[in-house]
Every structure is written in C-alpha cells, then in structure tokens.
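Peer 1: turn this into a structure:
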Amino acid sequence: MIEQKVRSILRQQDGILETEKCGVVIANFRKDDDLLVVPVFNAEKQAIGLIDRQAALSTASNPLHFSVYQNRSAKMLVQEVFPIFDVETSIDMASQKMLEMGLSLSTGGFLITENGLYTGIGINTDMLNYLVEANHARAEALTELHTEMMDSVNYAGRIQSSLLPNRMALQEGLRSVGVLWEPRDVVGGDVYWRTEEDFEGTFTLALIDCTGHGVPGSLMSMLVVSVLNRIYSEKPEIGPGEALSKLGNLVRTALNQDREDCQSNDGFDAGLCKINTHKKTVSFSGARTNCFIVPKDGTPVVRLLGEKQALGYPGQVPYTPLEEYEMSLENCQTFFMASDGVLDQPGGENSRAFGPRRLLQHLESYRHLGAEALMMQTKTVVDQWRGQESRRDDVSALAFSV
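Peer 2: Here you go, the predicted structure:
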C-alpha cells in the first residue's frame, strides 16, 4: 500500500476571524452536528489556531462560563496546542507527531498548509480510519509475503529431503539403521549421507553438521555433500580420516577461505564410518563428532572421541588426515553418532545441555534395542528433556548395526 499524504484527507473549510464572538462560534457548533473544528485567522488571513467542537461545547455547558465567554473574542476558545502539517506530510508521520504532542486521534483536528498558506483542515478520525485500513492492508501484505516465503522454504525442504539417501539405500548391507533428522526451520545444515556405490565390500556412512540452520545451513550442507560425492567418486577406497581432510580442504577452497580477503566464516562438524563387510571391521574418524559403540558382551558403552577441530573456516594451512579408529564387528552391536543439536539441547529442571554423559547413560539403558528402535527411543528422551525449551539448532543422529 502506497503511503498517503495528509492531502488525501484534506477538507476544505472556511474559518473565522479571531475577532468573531465566542457566542457565534458556539451557536454554529450547536446548529451543525458535522462541524468538528473551526480554523481561526488573524487580520492578515493567517491561520493562528483551531477551535475544537468538544472543548467549545464543554465550555458552553456551564451557564456561568458561557455568560462570560459569549461576547469575547473567539481567540479565547483556540486550543493551546494544535498541530499544523504541510499537505506533503505523510499521514503516518503526522499521526506520530500528534501522539508525541499528547493529542488524541479520536477527536479534534489539525490545520493543513501548502507553501506556508492555509489550505484546509484534517479531521483526526479521518486520520485514524486511514491508519486502521493501512495497517490492515500491511498485515495482509505481510501475510501474503510470509506465505510466499514459507512456500519457497517448504519447496527447498522437499529438495533437501530428496537429496538424502532413502531408507532402502541407507540400510543396504546393514542389519538395522535408525535416523533422527529434524531441521529447526524446515531446511537445515544437518545431513546424513552414504556412498552411492559399494567398493570391494566397503561403504561409508556420514553425519554432517554445517554452520547455521535454515536456508544458509542447507546451502552449506549441499556444498559439503557435493564435495563428498566427488571425493568418493575419484577415490572410492579412501579411508574416513583422509576423506575428512580432503573434504575440509576442498570446501575451504570452494568458499575462497584460503584467501586473505575471504568473507566466509563457515564450516562443519562430521563423523564418517567406513564399513568393510569382507574384513568385518568399521573405521571411524570424526571432526568434533563422537561415535558411541554398544558392545555385544554387555560391557559399558564405548565413546570414540573425534578430533576437536571443525573443518572448513578460513585458513591457509591444509588439513592433514584425521585420526582413525578401526573396530572389529565381532563384539560391536550398535554404532551411534549425534550432532550438537542433540548434545547441546538445553532442558531439564536447570535448563542444562543434554550432553554426552546423558547420551551415554541413555545408550546403556536401551542397549538391548536395535538401531531403529534405539533411535525412536532417543527422540522421545531428547524431546522429554527439552520440555518447554525452544529448539536452538537442527537435530540429527545416525545409528546402525551391521
């Protein structure tokens, strides 16, 4: 809606000279119910003020006051405070000025000038009606804009979801798999991934947490997944530690973060697990991502610590291969990775982070469950922990049994 000027609510109205008697003015108000304000001029025909209907009739309602005022100059009835606006003043600005002056928008009026000369009056209720209609139009425009924006975000969400591996592809070669993927804002920076093709009995699973959430996070995640696909298509036998270092270096190059004038300060955390079905082993490497292993023999859950560095971000020193752990599948029942959206989620009585210690206890308590059932229980436990707290980040986790 185009912002209107006070010209649009201008009313042409003749005024009176300041020498006119108050009794005449009051009589005119009593005869004409539509007469709300009367402009007052001096001998040089310059507007010097307004007489408000309500104030004038209030004075006349007291017989003693009326007998005193009726033969005096109309100047006696002029408001002490009255606004004057040029025809090109916006109604929004005029209304704000009147409120700052302590004036009501439900009664009275104001003078309107053009090039310093009187041209008409404005009625406050006309201004108020415009503001109501304008706010309604703005609300409708904002609603329409919000709908269009959410339609775009929801469409982006469908695109991002379609890029994630489907359940059948994800579970191929695994006994059970469980996924928790809940972007905070329809789309997000967390993704899970699997190599598109197995190589000599090996395949790799990944959980990635990119900086940010919403649309910026989703764009970052698409870049990371694209680079990861490229790495494994060029060298399918690569181990997780080397793959993570290459991923960090290539993402850094793609975002020009290896230049001194870079403007991007984005990066990601990631955990990669390479499953070798021939050797019956799983190799893990993580960048600020841990891998929890539930043993088959009932011994305590093991926490493999990923390296403390994140990947990406500005820098000129190339990443070197990250540390790898290799475990035999003989005594490993379930592998579990989670993003910081799970671990950092505040909740409980004191609004503390869920944290790795509670996750460890949770995995101990439900170690008898398969990966899929374990993940469903994890979602329930984390949601209960969050309670009424707002969700701060994207939430994702990946569990699998071989």
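Peer 1: when you work out contacts or count neighbours from here on, use the C-alpha atoms and nothing else.
Peer 2: Fine.
Peer 1: need the next SSE after whichever strand or helix holds Q96, C-terminal direction.
Peer 2: Using DSSP states H and E, Q96 falls within helix 91-100. Going down the chain from helix 91-100, the next helix or strand is strand 109-114, by DSSP H and E.
Peer 1: any figure for the gap between I238 and L170?
Peer 2: Distance of I238 to L170, given as CA to CA, to the nearest Å: 19 Å.
Peer 1: here's the other one to compare against:
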Amino acid sequence: MNFKSVFIFFIFLLISTQFLFAEQWDIVKSRGKGTITVFYYNSEHFISDSSGKLEGIEYDIFIAFKQYLKNQGVDITINFKKATDFSSLYEEIKYGGSGEFGVCSFSITEQRMKEISFSPRYMPDVQVLISSGNIPFAKNEEEFINIFSELTAIAVRNTTFEQDLLKLQETVPNFKIEYEQSSSMIRDRIISSDNLFGYIELPTYLTLFNNGLRFKRQNLFKVERDGYAITLPKNSSWLEPINDFFNSDAFKLEVNQIIKKHLGKGVKDLLWKIEHSEEGESQSEITLLTMERETQELEIKQQTLKVQILVGGGAVILVILFLLVFGYRMKRSANKSLTERNNLIEKQKTELERLSIVAEKMNEAVVIADSSGKIEYYNNGLVRNSGYSEEEFKVNFKDLMYLQKITSRNDIQAIIDGFQTDSTPFLYDSQHVKKDGSTMWTAASLSPVYDDEKELYKIIVVYTDIDESKEFSNQLSEKNKEIMDSIHYAKMIQDAMLPSESMMGNVFDDNFILFKPKDIVSGDFYWFEEIGDYFILVLADCTGHGVPGAFMSMMGSNFLTNIITDNAIRSTSKALTLLDTKVKKALLSENHHSRDGMDIAFMAYNKIEKTLDFSGGNNSIFILREGELMKYKGDRFSIGSDGIEDKKFTEERIQLQKGDIVYTFTDGYKDQFGGPKGKKFMQKQLLSIITENAASPLKKQKEILDDRIEEWMKGYEQIDDISVMGFKV
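Peer 2: Model prediction:
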C-alpha cells in the first residue's frame, strides 16, 4: 500500500470516527436522550461569560430548545465550549459533526450558507456604522469620503464586520483596518479614542444608546442582511428539530421574552408579532427601521445642542439655557405690546425665582459668563467651595470675575475661541486653592449657548466636587507604583540569577540566546555550569508568565545550583529526577495543589569527546547536520505537580560532529498568534526558518528569528515568554 493510499485511508478514518461518535438526531430521538455541544465565542447581549456565568439571547434560546425537546419526550444535555476566537469557532462548525452547534451573533450570508447550515432566523440583522465623538456626521456620500478616507476602522477578523468594511473600501479606498477580538472591544476603542469607526449590531447599539452610552452613529452605509441565526455543520441531522422549534409559535412567544430580558423593554417588538385571522395564525416581522429613525433624530438634535453636565447639574443647565435664550429674544421683541411684554417679564420672574431656589441649594458651583469670559452670575456653591464667607468672597474675588482667572487651566481663552465654531461642551478636571490653603479638585463642564444668529452668547460652567475620587485615584496610583517597583526589583534579582551568555561563548564560538519575556519578569529561564569536562545547558519554561512564572523560575534555578554545582551530578536523567522531587516537595509544603511545574530541556556536553547527553521533560532538542534537522524527543511529562508519580526520566547520548548546530526552544515562539489571519506561528514554520538560514552565523540567525516574530505579532499581544537557544560545535 503506497503512501497516498495510507493518507486517504487515514483521512477517511478520521471523518468516519467523527461521525461515529457524533450524536445523530434520529438515534437521540429513538432512545429519548442525548448530548449536544454548543461552541461559542463572546458576543455582547447574544452570548457571553464576561460576568462569570454564561448568559445572553442565544444561551437562553438553547435553554428553551432543551425544554421544547423535553416536552416532546427527549431529554438532552448541553455542553457549552468556548472557542479561542471567532475564526476557530467558525472552523469548529464548518468541519463539525452532527449534534454540534455554533453561536456568536452569526449573520446569514451567501458565502456561509455554502459552508454551514443555519436555523431559521430569530431576529432581523442590521449593522450600523459608529464613529468616535470627534468625527462629525456626514450628510452625503461625498462628505463621507472626505471625512473618513484618512481614518482607521476597527473590525473582528472573518466576520461580517470585516466584510462590510472591505465592501466600504470600494467607495472609500484610503482608510486602514485594525483588528480586535470582539464587537465589545470595537465599541470600547471607538468610545475611548479619536478618529476611529466600525460596524456593530443595531440591537446592541440601541441598547447601549438607551442605557446612556454615547457615541456617534453615521446615517450612511447601513448594512441589512437576512437575519441572525444558530449555526450547524452542513447537512446536520439536527436541522429537523431546530427548524421545528424555531417555526413554532411557542418559540416566537418565548423569544420575545428573551429579547426583552437582554435588550430591554424598548425593543420588545423587534422580532415577531402573532396575528389571528379566519385563515389561522401568521407571523409578521417588526423591523428595526422605526426605532432606528427615532434614534437618528435624537442624535442629530444632540449634535446641534450638546450641553453635557455632571451629576446634579443637568436640570439646572436646561432651565438656565431656556431662560437665557428666552431673555435674549425678549430684547428683540420691542415691537410687541406693553401688556404682552409685562406678561412675559412676569413669567420670566416666576421662572427665575424657581431657578434661584434650585441653584442656591445645590452642591455644585454654577457660573454664567458672557462670550468674552466675564462672569455675570455665580451661585452660593462657588462661594461655599472657596471656604470664604460671602462678603470675603466679594472682596477677594472682585478683580477675578473672569473664567480665564478663576480656573487652573491656562488655555481657557483658546477653549472660548473654539466655541465660535464648535458647539461641543468641554470637560476637564480643575484645581482650586481654598481660603485655608488646601486644594480642592472639581470636574468642570463648559457649555456654550448661542443666539438666533448662531453667535456665541453665553458660557455656562458647572463645577462638581471630586476630591474623594481624586484622593482614591492618587492612592491607587501610589499602590500601583509600589507594585511596579517590587516587580522591577524582582527583575533585577532574576537577571542576576541568569548566567552570563559569555559562559556559553567560552565553550562554543558560535551561539545565541533569544530571550523575550512577555512581562517585566519571565517564567522562562536558562542555566549554565561547567563541571570538569562537562558543560551543562538548561532551558526551562515554567507554568505561567510574569510574577508567578518568575518565582517558579527562580526556584528552579536555585534547585539546579544545589543539584549540579553543589553535588557535582552530571547525569541528565538523575538531575531531572532530583529536580522533579524538589519542586513537588516545595509546592506541597506551600499547600499548593495545582498542576504547576516546568517543561525543560537538560543537556550535558562533553568538551573532550564531543558527546551530548540529553534528557527532556515535555521538551525536545533539534540537531542540524548538513542541512537536515534531527529531532530528539524528551519524555512526555513535565517537572512538578502534573499528577504523575515515580517519574523516571530517560537519557540519550548523542555523538556530535564538527559543524552540528543544536537548537531548543520553549513553546512561546511557536504558539504566538499573529500574521494576516491571526493564527499560531507553529513549530513547522519556526524549523523552516532555522533550515533556510542554516549557513548564517548564529548571531545573524538570532536577528532573523527576532525580526520574524516581531513582524508576526504586529497588531497582537505577546501571549507567552519566548526563548530560543542555539550553539554550534
């Protein structure tokens, strides 16, 4: 049997095995019980474990599906499994078996329908374009292109968010796209940063908007699709019960309650309405368009009049704004009759009396200034916050009644000048010196008011006391500094414990160590020692990274010194056996019951005979000889608490030849996510780089390996410590 036949048979065996163990609906139905697996990735409001427990629309749909089948006499168990990202979730379903489902606010698209199956849709699918607060609304396509051509879009790879942005690039070709892991990250970045935009689901947008979370939604380039649905592998036998469930009137009533639970009462009619007629029951979809138009109108109104105030000041500012504009218009009404004017004045007087009661009793300080910054009114809150009596305040501040003089900022004039063209309120933290010399912190909100000719008329300022929160923030910063100082001190200790690379240079003329901790301190470590004719080399990867990994690495380094240096043990297998015993004993003495430990490559090089003794704990070494890589595997268990007792590490003696290059590495390099598709780097690609550059000096190989992983990681966070070691005989 040739290799091709064996390969085809192996693939057939894998597929057959998958379907053999899959839960077919007919079998589950006949025996009255079974198990299904639901793969998911966090999507806010749809399914998420961010709160510590699974919840969301699609989670509740599956709970309702379980109850539906139970009423039909079939009891199922649901296993929810979280995918590492959206792409891997999609792959699970694309190549999955019967009894497997996928959920993550999946949109029904033509391309996906060719690769996977969908349930009937349970909600209309509309995606809208949101943007950072500093980006203006575009009134038409030409204006949109001018505004957005140099901006940055945010998307999740392999989702309809990315598809819609790629489609948008056909109209606006110059903007660039950056990637996040989830739609909530898209929203968070757009809210917190300038010059960003991206797509999110309209139901999510409406819920966030109703909950008071403010960002801009552009009215152009909205995308409508067939709807949201549950996904299944192609031709899954479970399409039958899932279709029956979704098409039942019981589901339509149930899903309304689910949507109302997770998106709020304001969207209770977004999905289905059950109508009764002589011909029976029929359902009609209630679209999102009415609510969307109402939301757009609210946004447009907010753009032309944004008076944002802090807690307690909102109602007061609205009343003040009304009275100021009302008073200005009265000045322009000289042609009205005296009776009408007196009535208006009397009405204004009544409103001012009411306002005075509110303004004088509130804790916040309120200031009204003219368009030049000159203060025309202030309430008692400003006086109380200063620590002066009313008379003392008048004396001490009589020459300071300008916004430019009473605030700690030196750019207030520039802010006032900016109000001539930009109506956006300005928020900042302000520092004030009180009568007793102490400092008071306030959150200040400056809001412009315009007359009928759109000219700057007044400026309203509200100061809110934030002394307590500022003090807490300062304490938190101090604690963070103490923690970081401790971590940096730990790094100094760890660096001191790592051997000098020159030790390896004394034995091997050509060598390198690529050492890239994920955090300040590392869970990887290397260790060298000369014992007679032997040179010992160790590379280890401890459980975790950062501070926990660093403590484990320092413990391992100390134990190796005791085993090798103090006791002159040269046997690699015996050294690992002793190290395993010491690590487990140390963890047990700390009542530590987790599976902590380390993966390790332990080598003893005989400088006279040119032999290399090797033992490994869940790690291997590679020897490059005349362009061919040879792999020497370690044992399939680690050092430490991995649940295996009485470990016996094997030892292999390798006769090296002149020109041989020995490599070993921890799993941080090959497991790093990145590249154009957000995949792992993989060991195969790492070994390919080593083989392709075999003729280069090892110092040059180190540069190449460093450059390649840095390029691969662009746009992604380093997930683990990275270490690669090489030396040439």
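Peer 1: tell me what angle the helix holding Q96 of structure 1 forms with strand 109-114.
Peer 2: Angle of helix 91-100 of structure 1 versus strand 109-114, following axes from the mean of the first three to the mean of the last three CA atoms, to 10 degrees, is 130 degrees.
Peer 1: so the helix or strand hosting F29 of structure 1 matches what in structure 2?
Peer 2: Taking DSSP H and E as the criterion, the element that holds F29 of structure 1 is helix 22-31. When structure 2 is aligned by TM-score structural alignment, helix 22-31 of structure 1 has no counterpart there.
Peer 1: in the stretch 151-300 of structure 1, which spans are strands?
Peer 2: Per DSSP state E, counting those that start in this stretch, the stretch 151-300 of structure 1 carries strands over the ranges 176-182, 190-194, 202-210, 267-276, 281-287, 291-295.
Peer 1: tell me which of these is the most buried.
Peer 2: Neighbour counts (mean count of other CA atoms under 10 Å) averaged over each of the strands of the stretch 151-300 of structure 1 peak at strand 190-194, with a mean of 26.
Peer 1: circling back to that earlier point, buried stuff in the helix holding Q96 of structure 1?
Peer 2: Residues I91, D92, A94, S95, M98 are the ones in helix 91-100 of structure 1 that count as buried (16 or more other CA atoms under 10 Å).
Peer 1: just the closest of those residues to V381 of structure 1, please.
Peer 2: D92 (51.2 Å; CA to CA).
Peer 1: so that closest one sits against L131, correct?
Peer 2: Yes - applying CA atoms under 8 Å as the test, D92 of structure 1 and L131 come out as touching, 7.5 Å apart.
Peer 1: hmm, back to that, the strands of the stretch 151-300 of structure 1: which one's closest to Q345 of structure 1?
Peer 2: Nearest of the strands of the stretch 151-300 of structure 1 (CA to CA): strand 176-182, 12.9 Å.
Peer 1: Throw the strands of the stretch 151-300 of structure 1 into TSV and include distance to T334 of structure 1, thanks.
Peer 2: Listed next are the strands of the stretch 151-300 of structure 1 as TSV, based on distance: least, CA to CA, whole Å:
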stretch	distance to T334 of structure 1
strand 176-182	9
strand 190-194	17
strand 202-210	14
strand 267-276	12
strand 281-287	11
strand 291-295	5
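Peer 1: so which of these comes closest to A399 of structure 1?
Peer 2: Nearest to A399 of structure 1, of these and by CA to CA, is strand 176-182 at 5.0 Å.
Peer 1: so what does that closest one touch, helix or strand wise?
Peer 2: For strand 176-182 of structure 1, the packing partners by 3 or more CA pairs under 8 Å, 6 or more residues apart in numbering; DSSP states H and E come out as helix 371-386, strand 395-401.
Peer 1: now do the top helix by length along structure 2 and strand 524-531, the angle between them.
Peer 2: Determined from DSSP state H, the single longest helix within structure 2 is helix 467-497. Angle, helix 467-497 of structure 2 to strand 524-531, by the same axes, to 10 degrees: 30 degrees.
Peer 1: quick one: the strands in the stretch 251-400 of structure 2?
Peer 2: Counting by DSSP E, counting those that start in this stretch, the strands of the stretch 251-400 of structure 2 are 272-277, 280-285, 365-370, 375-378.
Peer 1: let me know which of these is tucked in deepest.
Peer 2: Among those, strand 365-370 has the highest mean neighbour count (mean count of other CA under 10 Å), at a mean of 21.
Peer 1: what's in contact with it?
Peer 2: With contacts defined as CA atoms under 8 Å, 6 or more residues apart in numbering, strand 365-370 of structure 2 is touched by 359, 375-382, 385, 402-403, 457-464.
Peer 1: swap in 7 Å and give it another go.
Peer 2: Strand 365-370 of structure 2 is contacted by residues 375-379, 381-382, 457-464 when judged by CA atoms under 7 Å, 6 or more residues apart in numbering.
Peer 1: ok, now stretch 205-216 of structure 1?
Peer 2: Under the contact criterion CA under 7 Å, 6+ apart, stretch 205-216 of structure 1 has outside partners 184-195, 217, 220-221, 266-274, 339, 393-394, 398.
Peer 1: first residue to last residue on it, what's the distance there?
Peer 2: 24 Å.
Peer 1: before we move on, what about stretch 147-160 of structure 2?
Peer 2: Rule used - CA to CA; the end-to-end distance of stretch 147-160 of structure 2 is 23 Å.
Peer 1: which residues of structure 1 does it align to?
Peer 2: Taking TM-score structural alignment, stretch 147-160 of structure 2 hits no residues over in structure 1.
Peer 1: what do we get in structure 1 for D707 of structure 2?
Peer 2: That one, D707 of structure 2, aligns with T380 by TM-score structural alignment.
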